[in-house]
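Q: The sequence and its predicted three-dimensional model are supplied below.
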Amino acid sequence: MMRLSRKAWNNVVIISMLLMIFFFNGLHKKLNTQPVEEGVQALLPEQSFILAMAFPELKIERIGTSWRSQSQQETTWQGNEQQLEQLVELWQHQKLTIANLPVSKISQTSADYVASVWLAGEQLPAVYQLYNIDQQYYLLDKRLQRVFELEQADAAKLFPLYPF
């Protein structure tokens, strides 16, 4: 049997407790992460609640049960309350195809358009950047580092202010 002093045994106990903490912390994160599915994924997390959306020219905010828009500058699209609600619903329930394009490749070019979405329970907005590369539209989810492939019709619905 090993003969260790009281101080040495304390160090053994401390190190073993630290190892257990790291093990359980890693196990907890591994058990709670959703497996990344290839193919079609939701743009926003299910059960998410949109509080506000911002485009470069327009900000949309939830006021009670309705929506209000504030123009940051002159815009061609002036959505009424029903159109604003439809736009928010579209963002909330949109499912898109994951692209076979690495984030590093898409990050080398500048984004054509940007949308920020504030969700309940989140401190920072989710930022989505629209790219047009080789006549194909891509949407980069900056928060989760995912790249979605978009048809022009879907991009036009999600970004009504962008001139397609």
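A: Yes, it's here. Numbering: from 1, shown residues only.
Q: From now on I want contacts and neighbour counts done on CA atoms only, so please keep to that.
A: Fine.
Q: chain center to the longest helix belonging to the chain: distance?
A: Ranked by residue count, the top helix of the chain under DSSP state H comes out as helix 6-32. How far helix 6-32 lies from its chain's middle: 33 Å, per CA atoms, centre = their mean, to the nearest Å.
Q: repeat for stretch 45-52
A: Averaging C-alpha coordinates over stretch 45-52 and over its chain gives two centres that are 11 Å apart (CA atoms, centre = their mean).
Q: That stretch spans what distance, first to last residue?
A: With CA to CA, to the nearest Å as the measure, the ends of stretch 45-52 fall 15 Å from one another.
Q: A further structure is provided below for comparison with the first:
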Amino acid sequence: MILPCFLFTSLFMVKLSQRAWNNVIIVSMLALIMLFNLSSNFLNDDSDAPAFSTLIPQGLLISTIEFSNAKVERVGQGWRIESKLSVSKDLQGLLDVWQSVEVSPFEENLQWGDSQPKVTVWFIGQAEPIEYYFLILADKTLVKLGQQTYQLVNVNYQTLIPTE
């Protein structure tokens, strides 16, 4: 703290040209911007927040969704489907549902087998996809992301897949 004050007061003692003072102001403004940026990251640290509050992380754009029987891909601003089924579901509506699905953490320990439906989602700008494993129970639908299990809040599994 003493060094910046010393430098600041010593600048007033030095006779600087107009151009030099402009450079001093520019450098000090850049330093303030960096300070505000770093303090914002420090003050708004959300390390205790859950990793997901929606099924698709905020800010990520879907490029491809691979289901067991179909593949939905982004083509320009629209979507196309590669499937052996004759899909009647609106693709944009299907993707809107994926973007809006809310999840809540599920604490019970369950046995996940290999027979659960798996959906792989590729995102624009991401090298690796996220794999979603679903477990359909009588009254709820669970999804496994990595090692964490979540419960779908406002939809069930049938609304997330293309159907005939």
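A: Done, it's in. Keep in mind it's a predicted model, so treat the numbers as computed, not measured.
Q: What lies in contact with the helix or strand that the longest helix of the first structure is followed by?
A: Along the chain past helix 6-32 of the first structure, the next helix or strand (assigned with DSSP states H and E) turns out to be strand 40-42. Strand 40-42 of the first structure has contacts (CA atoms under 8 Å, 6 or more residues apart in numbering) with 93-98.
Q: Which one of those residues is nearest to residue 26 of the first structure?
A: residue 98 (26.9 Å; CA to CA).
Q: what does that closest one align to in the second structure?
A: Superposed on the second structure with TM-score structural alignment, residue 98 of the first structure falls opposite residue 105.
Q: Then residue 149 of the first structure?
A: Here residue 149 of the first structure is matched to residue 151 in the second structure, going by TM-score structural alignment.
Q: now its match, what's its secondary structure?
A: strand (DSSP: H, G, I helix; E, B strand; the rest coil).
Q: residues near it, how many?
A: Burial measure for residue 151 of the second structure: 21 neighbouring residues, criterion other CA atoms under 10 Å.
Q: quick one: secondary structure of the residue nearest the centre of the second structure?
A: Centroid-nearest residue in the second structure, with CA atoms, centre = their mean: residue 57, separated by 3.0 Å. When the structure is split into helix, strand and coil by three-state DSSP, residue 57 of the second structure lands in coil.
Q: Counterpart of it over in the first structure?
A: Under the alignment (TM-score structural alignment), residue 57 of the second structure maps onto residue 45.
Q: I'd like to know how far that match sits from residue 69 of the first structure.
A: With the distance defined as CA to CA, residue 45 of the first structure ends up 24 Å from residue 69 of the first structure.
Q: residues near the counterpart of residue 119 of the second structure in the first structure, how many?
A: Matched across to the first structure, residue 119 of the second structure falls on residue 115, judged by TM-score structural alignment. The number of residues packed around residue 115 of the first structure, counting by other CA under 10 Å, is 19.
Q: The host helix or strand of residue 115 of the first structure: average distance to aligned residues in the second structure?
A: Per DSSP H and E: residue 115 of the first structure is located in strand 113-119. Once the two structures are superposed, the average separation between strand 113-119 of the first structure and the matching residues of the second structure is 0.7 Å (mean CA distance after the TM-score superposition for the first structure).
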